[in-house]
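**Student:** Turn this into a structure:
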Amino acid sequence: MSLRLSTVILPVDRWHEAGRAKWQRAEELGFHAAYTYDHLSWRTFRDGPWFGALPTLTAAATATDRLRLGTLVTSPNFRHPVTLAKELISLDDISGGRITLGIGAGGNGFDATVLGQEAWAPRERADRFGEFVPLLDRLLTEESVSYEGDFYSAHEARDIPGCVQRPRLPFAVAATGPRGLKLAARYGQAWVTTGDPALFETGTAEQSVAALRGQIEKLGKACAEIGRDVSEIDKILLTGFTPERNTMLDSPAAFVDFAGRHRELGFTEIVLHWPIPDSDFAADQAVFERIATETAAQLR
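**Tutor:** A predicted model of the protein is given here:
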């Protein structure tokens, strides 16, 4: 089974200073895709530069030719399906059909309260996500949509001419719980995980692999329940949140070892954070670029 290598570029640079160069370099290095986080601010970056995901991806689409582009991930925290669908159709058109929408239920970070609301409880996040994804699917595949739900509404929403990619751009659904995995099974062209957060601080590599194996098994059961072959769904691991995060980028050999163990689990794509000095994603840029250029053939 071949394994694709992608990167996620946090939107922390002014476009004309360093932003454009990073996205173009990602294409030069041969990454399959480059993603960005769809937040209004995030963790330790909250008090520093942070630009909007969709405008950044639009700029990246005009600065690159082959690189797939996308969000990891968009959530309902500050998005509405109707307006998001219009922006995605536009972005898919500008990019020539190179967009993947990573989408998840959201969490309790800054995005959860920035609009002045109380942070949603886990059940409400799951309920909203359960409406958001099917409605967005309809908006991206039908010319006119009317819908009245518990959380979202649409009245004769028109998205003509639709996506360049047919029947719509692919969804990469981030999920580990049963309800989210059912959405991934039904609507996802890909599934995204960051591993088991309970293992982030004190877990071992072996425990992480076992947890990921369990997640993939649950995805397989969710697919079996609706008669879908789980092999139809790409499986994406967003790295940086597993116990090996501090060693996997030490050398190309260390990364090949990490990637090989996860390919055996069934992952088809691994996403690395573009290095950011003095952050949780600090790494040697030269080694990072060697991993991109030297390990691709070994991972096919």
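
**Student:** Going by C-alpha atoms from here, please, whenever you check contacts or count neighbours.
**Tutor:** Fine.

**Student:** list the helices and strands the one helix or strand L181 maps to packs on?
**Tutor:** Assigned by DSSP states H and E, L181 belongs to helix 178-187. Judged by 3 or more C-alpha pairs under 8 Å, 6 or more residues apart in numbering; DSSP states H and E, helix 178-187 is in contact with helix 122-141, strand 171-174, helix 205-225.

**Student:** Please generate a structure for the following sequence too, so the two can be compared:
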Amino acid sequence: MALRLSTVILPVDRWSEGGRAKWQRAEELGFHAAYTYDHLSWRSFRDGPWFGALPTLTAAAGATERLRLGTLVTSPNFRHPVTLAKELISLDDISGGRVTLGIGAGGAGFDATALGQEAWSPRERADRFAEFVTLLDQLLTEDAVSYTGDHYSAHEARNIPGCVQEPRLPFAVAATGPRGLRLAARYGQAWVTTGDPKLFEAGTPEQSVPAVEGQIGRLTEACAEIGRDVAGMDKIMLTGFTPDRARPLDSVDAFVDFAGRYAALGITELVIHWPIADSDFAADQAVFEKIATEAVAQLG
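**Tutor:** Alright, predicted model coming up:
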């Protein structure tokens, strides 16, 4: 698969004050997709403006024509499969079938306790995630679903007419552990990584590449266990969380060097953050746009 370049636009702007313009500009620049985080708040943005992911994507669907749209990522932290499925079917319809659901187990910080629950243990997050993905897949592919699980239930949940994309909109499953990778292999049309989180603080760029290679190897094994060819699966890397941090956005050459290393491993889509001044995602807008329009051609 040829490498694709996408962006993630954090929902920090009022729609009338720059929000709409960013999504439209992303389409003009030729990005394959534009994603947004599905959180209630996030890290350094916690005390500032932050809008909902699905309303933002719905507005973006009406403001664009070709750009794929999606979450990166949605988690069970504050979502229920029954209501999420209804909203996703609606968004897929409004966008004309341009939606990808990035989905992950979620973490223990930020908005994980916003609904008043205690933070879940890693084991409980994994258990909930497995049930969440399984039920969501069923809800998006069947007209009526009844289900009783340990964490989620559905009673005659109707989802007619279903997704525009068949048999349902694609899942991009974020996972690095064995259980998550098996879920990705079984239910994902794509797999998502941010690199090895253990290397974020003290690792080196040279350590990051073989770490991602190892993740792809374990994904390959998970696919082989169920008779699936991993080559037919998109492999998405959300950048900004490897030891390089934002340095790949310093110049086109720096990005091409960075992208080439991961493309050689089999990564098929790189996602870069739309620049936000005075944040972890600060970058020169002109360089960012030059990367968007020139970098992929240089990787050919």
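
**Student:** I'd like the next helix or strand past the helix holding L181 of structure 1.
**Tutor:** Once the chain leaves helix 178-187 of structure 1, the next helix or strand it forms, by DSSP H and E, is strand 190-193.

**Student:** three-state assignment of the residue most central in space within structure 2?
**Tutor:** Geometric centre of structure 2, nearest residue: L72, 2.4 Å, by C-alpha atoms, centre = their mean. The three-state assignment at L72 of structure 2 reads strand, by DSSP: H, G, I helix; E, B strand; the rest coil.

**Student:** ok, now which ones touch it?
**Tutor:** Neighbouring residues of L72 of structure 2 by C-alpha atoms under 8 Å, 6 or more residues apart in numbering: V8, Y35, T36, Y37, D38, L101, G102, I103.

**Student:** Which one (most neighbours) among the residues you listed?
**Tutor:** For the contacts of L72 of structure 2, counting by other C-alpha atoms under 10 Å, the largest number of neighbours falls to Y35: 28 neighbours.

**Student:** so that one sits right up against L69, yeah?
**Tutor:** Yes - using C-alpha atoms under 8 Å, Y35 of structure 2 makes contact with L69 at a distance of 5.6 Å.

**Student:** Which helix or strand contains G107 of structure 2?
**Tutor:** Judged by DSSP H and E, G107 of structure 2 forms part of no helix or strand.

**Student:** what about it, distance to L40 of structure 2?
**Tutor:** To L40 of structure 2, G107 of structure 2 is 13 Å away according to C-alpha to C-alpha, to the nearest Å.

**Student:** What's the match for A112 of structure 2 in structure 1?
**Tutor:** Mapped onto structure 1 by TM-score structural alignment, A112 of structure 2 lines up with A112.

**Student:** ok, now how distant is its match from D159 of structure 1?
**Tutor:** According to C-alpha to C-alpha, A112 of structure 1 and D159 of structure 1 sit 28 Å apart.

**Student:** who's more crowded, these two?
**Tutor:** Between A112 of structure 1 and D159, D159 has the larger neighbour count (other C-alpha under 10 Å), namely 23 against 20.

**Student:** which residues does the nearest residue to that one once chain neighbours are set aside contact?
**Tutor:** What sits nearest to D159 of structure 1 in space, not counting adjacent residues and going by C-alpha to C-alpha, 6 or more residues apart in numbering, is E143, at 5.5 Å. Shown in contact with E143 of structure 1 (C-alpha under 8 Å, 6+ apart): A157, R158, D159, I160, P161, G162.
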